[in-house]
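Student: got a predicted structure here, sequence first:
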Amino acid sequence: MANISYAPETIATPVPIGQVAPWAIFGGLLLLIALYFVSTEEGAMQMIPGMEVHEFVHDGRHLLGFPCH
């Protein structure tokens, strides 16, 4: 077992930015939407009536340091 060595047979090719950019933008938009719901979805900035969204993200709101009550 002492004679085992690693010898790669192929060279890795870089991924073109054109293939990564759409996924990065999509992920960024999802993060911004999640941040909106955790941070400002209550009171005057409320888009969805009721307290369901607030109660759903309540613990995450406190974990990230957003006051809510």
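Tutor: That came in fine, so what should we check first?
Student: CA atoms for contacts and neighbours, from now on please.
Tutor: Noted.
Student: contact partners for residue 40?
Tutor: Contacts for residue 40 were tallied using C-alpha atoms under 8 Å, 6 or more residues apart in numbering; they are residue 46.
Student: tell me how far the most centrally placed residue in the chain lies from residue 57.
Tutor: For the chain, residue 31 is the residue whose C-alpha lies nearest the centre (C-alpha atoms, centre = their mean; 4.1 Å). Taking C-alpha to C-alpha, to the nearest Å as the measure, residue 31 falls 14 Å from residue 57.
Student: comparison target below:
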Amino acid sequence: MNAGNQQASIGSEAVTVVPTWVWALAAIAVLLVVLLTQENGTLLSASAANFLHEVTHDGRHAFGVPCH
């Protein structure tokens, strides 16, 4: 079986097997989107992390999430 094209068969239909690292990367991406959309300054509002807060705040605007 070719590592780039893994398939399992269920009955007469072929099903592509998704590697574990793809699921992990997708989960991290979803968590990042949740962090950017739900963060209202509670996690990153310390004065030392104010720049990081503003970056995530701008990311929320890029996603079209309302704020304030």
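Tutor: Good, I have the coordinates. From a predicted model like this one, the values you see are computed outputs, not experimental measurements.
Student: just give the TM-score of the two.
Tutor: Once superposed, the chains reach a TM-score of 0.55 (TM-score structural alignment, normalised by the length of the second structure), with 53 aligned residues with a C-alpha RMSD of 2.6 Å.
Student: what does the residue nearest to the centre of the first structure correspond to in the second structure?
Tutor: Structural alignment places residue 31 of the first structure opposite residue 29 in the second structure (criterion: TM-score structural alignment).
Student: measure that match to residue 35 of the second structure for me?
Tutor: Going from residue 29 of the second structure to residue 35 of the second structure by C-alpha to C-alpha gives 10 Å.
Student: for the longest helix belonging to the second structure, buried residues please.
Tutor: The single longest helix within the second structure, with elements called by DSSP state H, is helix 20-38. Neighbour counts using 16 or more other C-alpha atoms under 10 Å place 36-37 of helix 20-38 of the second structure among the buried residues.
Student: now do whichever helix or strand comes after that helix against helix 20-38, angle only.
Tutor: Next along the chain after helix 20-38 of the second structure, taking DSSP states H and E as the criterion, comes helix 50-62. Between helix 50-62 of the second structure and helix 20-38, the angle comes out at 100 degrees (axes from the mean of the first three to the mean of the last three C-alpha atoms, to 10 degrees).
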